[in-house]
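A.B. asks: With the sequence up front, the predicted model follows.
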Amino acid sequence: MSKMNNFEFDDVVVESSERPVKFPEPDTTPGKSARTIKKEDLAQVLLNGGKMTLSEARHVVDAFFEAIRSSLEGGGHVRLYGFGNFELRKKDQRPGRNPKTGAKIEIAARRVVTFHASARLRARIDEGQ
């Protein structure tokens, strides 16, 4: 964990956000979605940029997700321009039903993470890109 806190994001340079990104071939393991992207795939993309080692690339990916996780745990919002927003929402306690037995139950209050795609991401998805 201390390793992650010492990482300097200023050392990472993205030359162009419009450059196409090539992900490794999809995992074709039976029962898995062919379009699933894993953290290791993101590290491989950074590695293929040629500016860092695999260890550094994994560290960048882990630090990125840890920053999102920490912000959400602290009640903050995460806004990624051109991608979308992650927000923490509180859900109140509410009545529910056990689908198997039909018995009435109380669903406990909880916090959930929601994602809202940006207009730019929605437009790209609608265009089929």
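C.D. replies: Cool, the structure landed. Residues are numbered from 1 along each chain as shown.
A.B. asks: okay, CA-based contacts and neighbour counts for the rest of this
C.D. replies: OK.
A.B. asks: Name the secondary structure element that contains the closest residue in space to Arg111 that isn't next to it in sequence.
C.D. replies: Spatial nearest neighbour of Arg111, excluding adjacent residues (CA to CA, 6 or more residues apart in numbering): Lys90 at 4.5 Å. Element membership for Lys90, per DSSP states H and E: strand 84-91.
A.B. asks: And the following helix or strand past that strand, what's buried?
C.D. replies: Remark: after strand 84-91, the chain's next helix or strand is strand 94-97, criterion DSSP H and E. Within strand 94-97, not a single residue qualifies as buried, counting by 16 or more other CA atoms under 10 Å.
A.B. asks: The structure to be compared is supplied as follows:
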Amino acid sequence: MTKSELIAELAAANPHLLGRDVELIVQTIFDEISTALSRGDRVELRGFGAFIVKKRDARTGRNPRTGDTVSVEEKTVPFFKAGKELRERVNQRASRQRRAAPSVAAKT
């Protein structure tokens, strides 16, 4: 789902809100998460997950095109850890899809 699809679905689910208001709400949420992460803060959305910043140490890597070794500097990267409820919902859906799909072995 893209950001514009998210905005469209939220606007459709909340007809009492103007489309531009829904867009502003979504953008504000994303901006606040980005601002908190840039400060090094953790953002936790109960039942959904947590956004944190992780530190990656400097290392020696390889240029995939040439194979030459290159030094990669230390950096911080955003990281998302799914919450328990989200993991369970995703796993339930995946298991339902596996059960609903016909087995390849059964066809042979």
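C.D. replies: Great, that's in hand. As the structure is a prediction and not an experimental result, all values here were calculated from the model.
A.B. asks: Next, the TM-score between them, please.
C.D. replies: Scored by TM-score structural alignment, normalised by the length of the second structure, the superposition of the two chains gives a TM-score of 0.80; 93 aligned residues with a CA RMSD of 1.3 Å.
A.B. asks: and the residue nearest to Arg111 of the first structure, what pairs with it in the second structure?
C.D. replies: By TM-score structural alignment, Lys90 of the first structure lines up with Lys55 in the second structure.
A.B. asks: One more: Ala123 of the first structure?
C.D. replies: Applying TM-score structural alignment, one finds that Ala123 of the first structure aligns to Glu88 in the second structure.
A.B. asks: One more: Lys51 of the first structure?
C.D. replies: By TM-score structural alignment, Lys51 of the first structure lines up with His16 in the second structure.
A.B. asks: neighbours around that match, how many?
C.D. replies: 8 (other CA atoms under 10 Å).
A.B. asks: Now do the SS call for it.
C.D. replies: coil (DSSP: H, G, I helix; E, B strand; the rest coil).
A.B. asks: what about it, distance to Ala82 of the second structure?
C.D. replies: His16 of the second structure sits 31 Å away from Ala82 of the second structure, going by CA to CA, to the nearest Å.
A.B. asks: What of Ala100 of the second structure?
C.D. replies: Taken as CA to CA, the span from Ala100 of the second structure to Ala82 of the second structure is 25 Å.
A.B. asks: neighbour-wise, which of these two wins?
C.D. replies: The neighbour comparison of Ala100 of the second structure against Ala82 (other CA under 10 Å) goes to Ala82, with 17 against 9.
A.B. asks: Look up how far Glu44 of the second structure lies from that one.
C.D. replies: 10 Å.
A.B. asks: any residues in contact with both of the two?
C.D. replies: Contact with both Ala82 of the second structure and Glu44 is made by residues Ala50, according to CA atoms under 8 Å, 6 or more residues apart in numbering.
A.B. asks: No further queries at this time; thank you.
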